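# This is the structure alone, sequence omitted:
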């Protein structure tokens, strides 16, 4: 039997014949024409697969998976002003969303208030909401049952301040903190590796992340303090196996930092969560999820001594690939998103965001975001794939690919360890160079026609795109700046000064910073003012050129 990668004489440009010389997935693994039991010799069904809900969780983190409870349908609910974002959140919940993700505008992401000169022209734009103060957070969450709806904050360097505002709103409403559900992205390591919206050097940034982890462990029992993100790594250009390896390495780094803080691993590890990207290679996505669960479970149990089975569970949120959306023939993105979403569900995700088909062109319209939501609901209720748990288990191809992803992942772990660990590898520019090389290779393959993107480098049509675009309110920024000015005038200036000094002292000391931040935001100290104090104490990070 020939198990070598299939070779052919080329492909027919007119007919779209799939025959080509090399078959490789996005990680660069050669794919055989046929897989048999010989490809999974050595796979131990008990040790390597197990049953769903049982160690090593390769087949899923829960016994009944979607037969017991569907994944959380989590869509983005943020745009422009906090009040408009609130309306959008309410509409999503009304349409059947069971969780919402809140993205912030660029000034908020970069720790700047709306009246900062560097924020001009960016306030409330790019599909994010502007959050300067506790008043904004109140308006954003008005009428949302925080003890029933899971809220995911897509925040990172500013996470400690956003968490303080969230806690302050809950306390003012009389909602017990232990009833709050949701996630703070709060993954600072991937900022240095890919997204680049860092403020401070890595080590003080890690201190802030650990402060939020410590606070949530003690007070927010149902809230995930960190969502360790591979999505941004993949969007920057990392291959799926690099996304897998780098994300897990970051996760293990947070575990080690938590243990250095004196926490037992089982006191906080059950609340760590992850964030993956579903790209276009259907089976590679599925293998990535399966390998991640197995590696996480085995490492947490064997290396870190976790005894609570909840610490072994790799719980993951997934988003379909924004970078795979094309501006050309944008309706094709509906099919791309559906395929990616299917792979995430078959891979065993715990929650899912489906992108709107027009996001390569603009902020999603109401029509496109509804279609994205309905895509998940049709998969959940009409496709039949939720009827049985892990239907792809035992597939020679899927299991062989899972093994290959796992093996290559450990090779990356060794490289990172040789560099002195994740933070040292960041400081040495390893991630920037590696991800940039992968991004270059991927784009070159498209431009050379080695990887087909329908409507971009094959089946191209010269046509005008007739898509309705959604734009931010052009008058919002002026109103927001004026409102912030009024807030500064009306607040207790002496209390503000006192709170800012307390934040500074907390930054200089070793005590948890969260109590000082919660007090400060309740006194209407703004996000930008708090971050300015942190910049003063911690300094700012400047990345060296990788090339």
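Looks like it came in fine. This is a predicted model, so every value here is computed, not measured. Numbers count the residues shown, from 1 in each chain.

# C-alpha from now on. contacts and neighbour counts both.
Fine.

# Counting neighbours, which bits of the lengthiest helix in the chain end up buried?
Using DSSP state H to define each element, the chain has its longest helix at helix 396-418. Using 16 or more other CA atoms under 10 Å as the test for burial, helix 396-418 gives 396-406, 409, 412-413, 416.

# again with stretch 139-151
By 16+ other CA under 10 Å, the buried positions in stretch 139-151 come out as 139-142, 146-147, 149-151.

# take a look at this one as well, against the first:
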């Protein structure tokens, strides 16, 4: 990184050794350090001090400039000077109308993009009247059974003017079909629709544990979604590869990025094998990472991720377009860091995590509500979460310089060290047979379980600190009586009555014929299932009916035992 000659670098190292022998040794003799070993959260050893000697071997081209390969310093040349990150708070609960009201409140408060959480039955491809859905309808997200519910969800919202993120995975292709068909019914230009689906099946099997089908059919559905959406809705990202959930179950920062990149490689290979060129679909791949507690590790994680991704696209897949190598990331602050004890501390936790995401160069962000350790955030909590982003953006002047920490001896050294560790994991995945095979074998699941266990041991020993919980504990403190978002007990009744009315007033013969067609197409690898799915949702087939039809063909997934 520096233009120091080897002789100059050696002189610097000699000066450092002299300083350690004299000034440092004298101070340590009087006042020892708190610990003998300092490390990042993911275990990378930390030196006491970093100098130019620590970055002397980093090639200048690995750091580069914003908007230029390998994009270490940011995906765009001007970053926030040209366009601020999107404030994209997630919402989703109850019936579609309830979530629609929350959308409009957050837009009025200053939100610049929408994000949707779905309830568990919707995620798992079940209708609200399915016996397996009992007690879960609308509880942790919005309930969607048919295209009519999507109409209600976005009522009064101009889909050509605001981007929409849909946090949906195993049933993502059906929700996408409903979204597209609903937009067509309104007369929207599909080429103007913007937004993102999560639609990341492999991370479901290793982390979030929401699935319908075996692994390979699920990857096939994603392949079909990417190919269809690239041509039909060119401004919608058909997938948001989600490292967030890998971290959520205990993965460290290296695993979060390395496993996500391994899944990226698997998906790209699948789409390319179907005959699509990398530069035709890679520009619409997007990513979703966590911003956790280790401030500098998280900043360097984002920088290393951009560098690794750019090199994968250029070197492994021979991408030519800059857009294909430019990693774009949505960030959410760490929900698992939030506490019920002294819950107002969550405001400060979230603010620092959000600042780390900005200094790391995110493109959009969700900041958690201070009450999310209790329930779905209230409107007041969401307002404070939005204000947190607005204060960072508008008050503290950190957006005026692109990559303001670039060039820091520590930041550049840690970025390169994290990159090296990520490549080691990717090399191991290749050697063992690739991401799809290792998901089926339970390899990723075991690695995440081991990492989580190590973290819990640190918490139990008090080495991983949570202020107000296991350090600086107020003996008189107890979980507060917090006003939480209420659950609408009539949610299930309304959704079930709507389903009954829908089935009584549609052409059921047409729906059955189309479902038979879909099952026949699913028995071959060549046919893209999206066109038939869109026909089905337009005929008012339900989410559960469509997902159940493919379950008859492919069966269901059984998770391997993890010891």
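It's in. Not measured: the values here are computed from a predicted model.

# where does the TM-score land?
Superposed pair, TM-score by TM-score structural alignment, normalised by the length of structure 1: 0.96. Supporting alignment: 538 aligned residues with a CA RMSD of 1.7 Å.

# thinking again about what came up before, quick one: which two of the buried residues of helix 396-418 of structure 1 are the most distant?
The most widely separated members of the buried residues of helix 396-418 of structure 1, counting by CA to CA, are 396 and 416 (30.6 Å).

# which one among the buried residues of stretch 139-151 of structure 1 gets closest to residue 242 of structure 1?
residue 151 (28.3 Å).

# so who does the equivalent of the closest one over in structure 2 touch?
Aligning on TM-score structural alignment places residue 151 of structure 1 opposite residue 164 in structure 2. Listed by CA atoms under 8 Å, 6 or more residues apart in numbering, the contact set of residue 164 of structure 2 reads 113-116, 194-196.

# same deal with residue 94 of structure 2?
137-139, 141-143, 487-488, 491.

# now it: how far from residue 103 of structure 2?
Distance from residue 94 of structure 2 to residue 103 of structure 2, counting by CA to CA, to the nearest Å: 13 Å.

# what touches both of those two?
With CA under 8 Å, 6+ apart as the test, residue 94 of structure 2 and residue 103 reach no residue in common.

# For the stretch 251-400 of structure 2, just list every one of the strands.
285-291, 329-333, 364-366 (DSSP state E, counting those that start in this stretch).

# with structure 1 superposed, average distance for the longest one?
Between strand 285-291 of structure 2 and its aligned partner residues in structure 1, the average distance after superposition works out to 0.4 Å, using mean CA distance after the TM-score superposition for structure 1.

# for the shortest one, same thing?
When structure 1 is superposed, strand 364-366 of structure 2 averages 0.5 Å from its matched positions, counting by mean CA distance after the TM-score superposition for structure 1.

# For that strand, grab the matching residue range in structure 1.
Under TM-score structural alignment, the match for strand 364-366 of structure 2 is residues 351-353.

# Contacts for that stretch next, please.
71-76, 316-320, 341, 344.

# so which of the strands of the stretch 251-400 of structure 2 comes closest to residue 20 of structure 2?
strand 285-291 (34.3 Å).

# Pull out the buried residues from that closest one.
Residues of strand 285-291 of structure 2 classed as buried by neighbour count (16+ other CA under 10 Å): 285-291.

# next one: stretch 23-41 of structure 1
23, 25-27, 31-32, 35, 39-40.

# what's the spacing between that stretch and its chain's center?
28 Å (CA atoms, centre = their mean, to the nearest Å).

# Name the surrounding residues that touch that stretch.
Against stretch 23-41 of structure 1 from outside (CA under 8 Å, 6+ apart): 2-6, 22, 239-242, 281, 284, 396-397, 399-400.

# Looking at the residues you listed, which are in helices?
When helices are assigned by DSSP H, the members of the contacts of stretch 23-41 of structure 1 inside them are 240-242, 284, 396-397, 399-400.

# Of the buried residues of helix 396-418 of structure 1, just say which sits nearest to residue 437 of structure 1.
residue 412 (15.1 Å).

# And the corresponding residue of structure 2 for residue 271 of structure 1, how close does it get to residue 318 of structure 2?
Using TM-score structural alignment as the criterion, residue 271 of structure 1 maps onto residue 284 of structure 2. With distances taken as CA to CA, residue 284 of structure 2 is found 17 Å from residue 318 of structure 2.

# Give me the more crowded residue out of these two.
A count of neighbours by other CA atoms under 10 Å puts residue 284 above the other of residue 284 of structure 2 and residue 318, at 24 against 15.

# thought the more buried one was touching residue 240?
No: between residue 284 of structure 2 and residue 240 there is no contact under CA atoms under 8 Å: 9.2 Å.

# for the stretch 401-547 of structure 1, what spans make up the helices?
Along the stretch 401-547 of structure 1, counting by DSSP state H, counting those that start in this stretch, helices occupy 422-427, 430-447, 476-490, 493-508, 514-522, 527-538.

# quick revisit: ok now the match of strand 364-366 of structure 2, how far from the chain's centre?
Going by CA atoms, centre = their mean, where stretch 351-353 of structure 1 is centred and where its chain is centred differ by 10 Å.

# quick one: the aligned partner of residue 56 of structure 2 in structure 1 from residue 461 of structure 1, how far?
In structure 1, residue 56 of structure 2 lines up with residue 41, judged by TM-score structural alignment. Per CA to CA, residue 41 of structure 1 is found 47 Å from residue 461 of structure 1.
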